[in-house]
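1. Let me see the structure of the following:
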Amino acid sequence: MKKLVRVLAAAAAMIGAAFVHAAAQPQVVYLTWSITVDASGSVTRLDSESRLGPELKDRLEREIRSWRFKPGAIDGQAAVTESKLHLALQVTPIDDGRSSLRVVRAGTGGGYGKMVAPNYPEVSVRARRQGLVLLKVRYGEDGQVSELAADEGAPYADKALVDAAIAAVKRWTFTPEVVGGRPLAGVALVPVCFGLRGTRFSPPKCEWNRPGESIAADGDDPTPAFDSVLKLETAVAGRTP
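-> Predicted coordinates for the structure are as follows:
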């Protein structure tokens, strides 16, 4: 799974695939599946896009297959829907290498295709400016960006950082949802976090509020917010797989 872009001065970097590993403290990991749901709302296909051990993969996918979804529709009729399932999972070590799991958040929608890392503007580096740029992106049925701008509800961001994020993201592609075999245009909120490297600099606060959620996503949260046709009807936050 490709994560949110965190841009560092002198080294623009995209964080790679998420995976679960033993740790002394609870941690949140971010996982993605390609998912297909039939017209009745039942899961018929799950393909993990994250690195998972067989035991954990089976455990999570058994849980996900028990969830109910509302598929997209064509001419008012429910149809087979292909989407992405984005899962935030808290992992708490117990003992003997075992961990307890708790679902923090689950969302559906499109996915990232090709991504280009933004350049950190020299003017922003000299001025020691950091922070979050939150972009509202519209993309077509082919996954190509058709329109983008800073989201109106986003925190203030330095204009040079906004321009750098827009210049990069306009070259991205997205994976559209597919309903009844037909790909759909979509909308996504995409976070880009700019941070300066070095002990003199505190990590930037890249929190942002997802539509309809009271808990802010932090700067390590890779998941964009998609306007999804596939709806998750089961209340899963707080559940233990």
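2. contacts, neighbours, all on C-alpha from now
-> Will do.
3. Any buried residues in stretch 35-54, and which?
-> The neighbour-count check on stretch 35-54 (16 or more other CA atoms under 10 Å) flags 35-39, 41-43, 46, 48-50, 52 as buried.
4. Which residue ranges of the chain form helices?
-> Remark: helices assigned in the chain by DSSP state H are 54-65, 122-126, 159-169.
5. quick revisit: output the buried residues of stretch 35-54 as TSV; include the columns distance to R6.
-> TSV is the format used below for the buried residues of stretch 35-54 (distance: CA to CA, whole Å):
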residue	distance to R6
I35	27
T36	30
V37	32
D38	36
A39	38
G41	35
S42	36
V43	33
L46	28
S48	23
E49	20
S50	19
L52	23
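6. of all the residues you listed, which two lie farthest apart?
-> Greatest spacing in the buried residues of stretch 35-54, by CA to CA: A39 and L52 (28.7 Å).
7. on that earlier part again, out of the helices of the chain, nearest to R182?
-> Closest of those to R182 is helix 54-65, at 23.7 Å (criterion: CA to CA).
8. Are there helices or strands packed against that closest one, and which ones?
-> Taking 3 or more CA pairs under 8 Å, 6 or more residues apart in numbering; DSSP states H and E as contact, there are no helices or strands that helix 54-65 lies on.
9. Now do that helix: distance to the chain's middle.
-> 20 Å (CA atoms, centre = their mean, to the nearest Å).
10. Can you list the neighbours in contact with that helix?
-> S42, V43, L46, P241 (CA atoms under 8 Å, 6 or more residues apart in numbering).
11. Alongside the first, I'd like the structure of this one:
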Amino acid sequence: MRRLGLILMLLCVAGTAWSQGAKAVREQAEASLLVTATIDIEPDGRVSGYRIDRPEALPSYAVELLERRIPSWRFEPVKVDGVAVPAQAPANIRLVARKTGDDEYAIRIAAVSFQPRNSDRGKQDLRPPGYPATLAKAGVGGTVYLIAKVRADGTVEDAFAEQVNLQAVTSERVMAKMRHTLARVSVAAARRWTLKRPGDVTLVDGCWLVRIPVDFIAPGKRHPEYGEWQAYIPGPRDESPWARGDDVPPDTLLAGGMYPVQRRGPRLVTPLESGEG
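-> All right, here's what the predicted structure looks like:
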């Protein structure tokens, strides 16, 4: 687990002064690993099978944790025309590691969502946000989780930043400004987008809603490959004015995808961490 410790220690320190505030923020640092899988669900809600995508690319201890936990999950029965039926659900599972001592880390399943990507952002003409020069120069990266309110013709009426996770450590005050900056440029870019409407979304007041994660990769850095841990400071989650009560964790969604808000997956009714071990 020493490699994991190195990842947490390599979080960028923004600015020149190492303040007491920054030390307190660093204690909030998490390393996150997003795993995708497919879950087979029986009519009574039991898990009858599962397939973890590319297990050979994942750390063995992560695979072992999932193999202990997933079989114990139970779902609300999936019904079609009022009748419970077997179902299959794609899963995005976020593992989180936090330091508990010298070279010791606690790893847990922090969140899961059961929403497939409906389209590939790469096939659409989405101009990315401009990288704020001051943050790029400081090596500050992050991810902005947007909700876009999209008209029937695909133009974006408005956008909202639900959460901003940073790959940088400084004081809470400075980090709040960084989050605001990344959110502002992301929302401005999204308002210029035209999106292709998935066939299975429902229009509400003439619009449909979609979640889109936007990554800012600092100069000289690269996006983590599947199976690699990524260190960050989690930001607070703000509730969108258009999706109140929606409980999908935005940071379980993979960059490069679009996720219609109205499309709901199966509902898990047991704790994520139930099971032996």
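12. TM between them?
-> Laid over one another, the chains give 0.56 as their TM-score (TM-score structural alignment, normalised by the length of the first structure), with 197 aligned residues with a CA RMSD of 5.0 Å.
13. quick one on the thing from earlier: between the contacts of helix 54-65 of the first structure, which sits nearest S146 of the first structure?
-> Sorting these by how near they are to S146 of the first structure, with CA to CA, puts L46 at the top with 29.2 Å.
14. Next one: the closest one from R65 of the first structure, what distance?
-> Going from L46 of the first structure to R65 of the first structure by CA to CA, to the nearest Å gives 9 Å.
15. swap in S50 of the first structure?
-> Distance, S50 of the first structure to R65 of the first structure, using CA to CA: 17 Å.
16. Same check on K159 of the first structure?
-> 44 Å.
17. Show me which of those two is the more surrounded one.
-> R65 (15 against 12; other CA atoms under 10 Å).
18. What lines up with that one in the second structure?
-> In the second structure, R65 of the first structure lines up with P71, judged by TM-score structural alignment.
19. try Y30 of the first structure
-> Under the alignment (TM-score structural alignment), Y30 of the first structure maps onto L34 of the second structure.
20. For that match, which non-adjacent residue is spatially closest?
-> R94 (4.6 Å; CA to CA, 6 or more residues apart in numbering).
21. Number of residues surrounding that neighbour?
-> Neighbours of R94 of the second structure (other CA under 10 Å): 20.
22. got it, and the one 4 residues further on?
-> Neighbours of R98 of the second structure under the rule other CA under 10 Å: 20.
23. Quick one: residues contacting it.
-> Taking CA under 8 Å, 6+ apart as the test, what R98 of the second structure contacts is A29, E30, A31, Y105, A106, I107.
24. Roughly how far does the residue most central in space within the second structure sit from G101 of the second structure?
-> The centre of the second structure sits closest to D251, judged by CA atoms, centre = their mean, with a distance of 2.0 Å. Separation of D251 of the second structure from G101 of the second structure (CA to CA) stands at 26 Å.
25. Among the contacts of helix 54-65 of the first structure, which one lies nearest to A164 of the first structure?
-> Nearest member of those to A164 of the first structure, counting by CA to CA, is L46, at 35.5 Å.
26. Need the counterpart of that closest one in the second structure.
-> Aligned partner of L46 of the first structure by TM-score structural alignment: Y50.
27. same check, this time on A106 of the first structure
-> Aligned partner of A106 of the first structure by TM-score structural alignment: V112.
28. wait, what's in contact with the residue nearest to its match when sequence neighbours are not counted?
-> Once flanking residues are discounted, V112 of the second structure sits nearest to I93: 4.4 Å by CA to CA, 6+ apart. Taking CA under 8 Å, 6+ apart, we find I93 of the second structure in contact with L34, V35, T36, A37, I109, A110, A111, V112, S113, T252.
29. Contact partners for the residue nearest to the centre of the second structure?
-> Listed by CA under 8 Å, 6+ apart, the contact set of D251 of the second structure reads R94, Y145.
30. max-length strand in the first structure?
-> Assignment by DSSP state E gives strand 81-93 as the longest strand of the first structure.
31. tell me the angle that strand makes with helix 54-65.
-> Inter-element angle recorded for strand 81-93 of the first structure and helix 54-65: 130 degrees (by axes from the mean of the first three to the mean of the last three CA atoms, to 10 degrees).
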